[in-house]
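Colleague: Based on what follows, work out the 3D shape:
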Amino acid sequence: MNDVIIIGGSFAGLAAALQLGRAGRKVTILDTGLPRNRFAGHSHGVLGHDHKPPQDILAAARQQLARYPAIKLISTRADSISGAIEDFSVLAGDGKTFKARRLILSYGVVDQMPDVPGFAESWGTSIVPCPYCDGFEVAGQHWGVVWSGPQSHNQVRLFLDWTDKLTVFADGHEISPEIQADLARRSIPVAFGRIVEIARHQGHTATVKLDTGRDIAVDILFAQPRNKPSSSLHESMVLATVETPTGIVLKVDERRQTSVPGIYAAGDLATPFLPSVTQSTWQGAMAGIFAQQSMLA
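Modeller: From the prediction side, this is the model:
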């Protein structure tokens, strides 16, 4: 029997495995090889790995884990989980069953692209979600911001640390008169109407086409589409969740444990705000450490 099965082998899952493997705990990682940030050309703000392709960072991490005999990485999908603390079962896509005393869920989320021509094709290049990840490279340029709700007002204020050239795209949302007045005071124009197409150009540049007939070119477009967990495994165990402006995440306590004893969660799957590689790595490491400590005699 494994000490821990980790479902999801991106930054959070690998960080958890590293801590457990170094403690000599038997770990199996089940991974589909489809990390959320696979669309990004570079990962930024990661200490020691700034401006490296995320897939390169993950490949190096997997190589480093290979020196720990207690860690096994298997390329497969987890189809179901069952059981309870000290006796969990995971059924994999190839029909094999794995047993473990603890589980760490780090299978992340998937972004749900709106039904707008060009949006999905531009995701990760012309359209990005996070200024901490991509803002420096386009600082001082013309940014577009797709309004998604009241939280977008705070995003606009945040973005002003990088650029003073902003256009807000209402995209069919109502923006209160008070917020419109504040945007006007900051000299931030609002383009009303729904986005009907994104035309991507060389580099980050894109043209946003509106149903009002306007075409507005921006150097980069920031958007936060809704997302959802990349698997429904948590539903079968009835794990508690938390609603966020863009979707749901798993609820965890200060030790990264979910509402079911023995099941821990880390990474984007359990991050309500501003997910990042740095945060996922930290959460994964802590989930591994707390899972190990929970098994002490």
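
Colleague: C-alpha only now, for contacts and for neighbours.
Modeller: Will do.

Colleague: residues near Leu160, how many?
Modeller: By the measure other Cα atoms under 10 Å, the count of residues near Leu160 is 15.

Colleague: likewise Ala23?
Modeller: Neighbours of Ala23 using other Cα under 10 Å come to 14.

Colleague: For Ala59, see how far away it is.
Modeller: Distance of Ala23 to Ala59, computed by Cα to Cα, to the nearest Å: 22 Å.

Colleague: here's the other one to compare against:
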Amino acid sequence: MTTPNFDAIVVGGSYAGLSAALQLARARRRVLVVDAGQRRNRFARESHGFLGRDGQGAAAIAQAGRDDVAAYPNVSWHQGAALDARAEGEGFVVELEGAPAVHGRRLVLATGVRDELPPVEGLAERWGRSVFHCPYCHGYELQEGAIGILATGELSFHQAMMLPDWGRVTLFTNGNFTPNEEQRAAMAARGVAAIEETLVARIEDAATVVLLDGRRLPMAGLFTYGRTHMASPLAERLGCAFDDGPLGRFIRTDERKQTSVPGVYAGGDAARAAGNVAIAVADGAIAGAGAHQSLMFG
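Modeller: Got it, this is the predicted structure:
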């Protein structure tokens, strides 16, 4: 039987993973953090809505979290990917990129998701800078200016109903969503300024929508929904159950953030239908505490 190297291995060194690791470190457990260095919000310059850190650089917040966790001598780090994981002995073996495999009694997955964006020319390079998906994170900074919504399906109706609180909204249906009369009336009542059904050719400048008929509609910012996919295959390889969310699958967990596989916990965007930095930190704290309590009580 393999002797565990660690009490817990946390896969993911962003907000949820660091938060989970902090709880375990403060419980004086031997913790390994595995960080591939691919934060989901790495494209955003600033992060908003996280109490005490509002408006600070997203990378700086993550680095401050890492510094907090690294101050504990019972925490080890691996800078690189977790390539595979399997149950073995009294826990789990994790195969590491560029290092020998490690064994932990508990496993916390904070592996995040990757975003599949709509195939609109010029959109991807503006993601996180002038094209967003969360108004709570980025809406206020648009200063009640012109806001465009690039529709991707029925869920864009929900986005259109929300965003008038942040600015003057134009919904670009782009062939992906045709609102019915009831939806049109509801959007008008909410204050949606326009519904534009001409197809979008590309995005230029900061957030100018160029239509196929040549019209150029400058926006302060754009919002859209993409699809989310697991950034790591570990949950699937371990046999964790998933639930279907409006944007993609996410790992099923209970109230203590344990997955369907005993001893495997999950937190952050990989284990929620939607989230932000504040929610990821809270989620990670629950997952870390849950993993610790299971070490004590089973």
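
Colleague: what's the TM between chain one and chain two?
Modeller: Between these two chains, after superposing, the TM-score reads 0.93 (TM-score structural alignment, normalised by the length of structure 1); 291 aligned residues with a Cα RMSD of 1.6 Å.

Colleague: Look up the closest residue to the residue sitting nearest the centre point of structure 2, ignoring the ones flanking it.
Modeller: Most central in structure 2 under Cα atoms, centre = their mean is Asp269, positioned 4.0 Å from the mean C-alpha point. The shortest distance from Asp269 of structure 2 to any residue other than its chain neighbours is 5.1 Å, reached at Gly112 (Cα to Cα, 6 or more residues apart in numbering).

Colleague: Also Ser232 of structure 2?
Modeller: What sits nearest to Ser232 of structure 2 in space, not counting adjacent residues and going by Cα to Cα, 6+ apart, is Thr111, at 6.0 Å.

Colleague: and that neighbour, what is it in contact with?
Modeller: When contacts are counted by Cα atoms under 8 Å, 6 or more residues apart in numbering, Thr111 of structure 2 touches 11-12, 17, 230-232, 268-270.

Colleague: helix, strand or coil for Ala270 of structure 2?
Modeller: Secondary structure of Ala270 of structure 2, reduced to three states by DSSP: H, G, I helix; E, B strand; the rest coil: helix.

Colleague: any idea how far it is from Ala231 of structure 2?
Modeller: 8 Å.

Colleague: what residue of structure 1 takes the place of Glu69 of structure 2?
Modeller: Quick fix: residue 69 of structure 2 is Val, not Glu. Mapped onto structure 1 by TM-score structural alignment, Val69 of structure 2 lines up with Leu65.

Colleague: Please name the nearest non-neighbouring residue to that match.
Modeller: Leu18 (6.5 Å).

Colleague: what about the counterpart of the one you found in structure 2, neighbour count?
Modeller: Using TM-score structural alignment as the criterion, Leu18 of structure 1 maps onto Leu22 of structure 2. Using other Cα under 10 Å, Leu22 of structure 2 has 25 other residues around it.

Colleague: is it true that Leu22 of structure 2 touches Ala70?
Modeller: No: applying Cα atoms under 8 Å as the test, Leu22 of structure 2 and Ala70 come out as separate, 9.0 Å apart.

Colleague: that older thread, for the residue nearest to the centre of structure 2, list the residues it contacts.
Modeller: By Cα under 8 Å, 6+ apart, Asp269 of structure 2 lies in contact with 110-113, 250, 275-276, 280.

Colleague: mind running it again at 7 Å?
Modeller: 112-113, 275, 280 (Cα atoms under 7 Å, 6 or more residues apart in numbering).

Colleague: again with Gly122 of structure 2
Modeller: By Cα under 7 Å, 6+ apart, the neighbours of Gly122 of structure 2 are 202-204.

Colleague: Pull up the gap between the aligned partner of it in structure 1 and Pro35 of structure 1, please.
Modeller: Correspondence of Gly122 of structure 2 to structure 1, assessed by TM-score structural alignment: Gly118. Gly118 of structure 1 sits 21 Å away from Pro35 of structure 1, going by Cα to Cα.

Colleague: pretty sure the match of Leu18 of structure 1 belongs to a helix, no?
Modeller: Yes: using three-state DSSP, the secondary structure at Leu22 of structure 2 is a helix.

Colleague: Who are the contact partners of Asp283 of structure 2?
Modeller: Residues near Asp283 of structure 2 by Cα under 7 Å, 6+ apart: 16, 267-268.

Colleague: overlap between the residues you listed and structure 1?
Modeller: Among these, the ones still in contact in structure 1 (both residues aligned by TM-score structural alignment, their matches' Cα atoms under 7 Å) are 16, 267-268.

Colleague: and the residue nearest to Tyr132 of structure 1 when sequence neighbours are not counted, how many neighbours does it have?
Modeller: Residue nearest to Tyr132 of structure 1 in three dimensions, not counting chain neighbours: Gly45, with 7.0 Å by Cα to Cα, 6+ apart. Using other Cα under 10 Å, Gly45 of structure 1 has 16 neighbouring residues.

Colleague: Now check structure 2 for the residue matching Gly45 of structure 1.
Modeller: Counting by TM-score structural alignment, the partner of Gly45 of structure 1 is Gly49.

Colleague: That's all I had, so thanks and see you.
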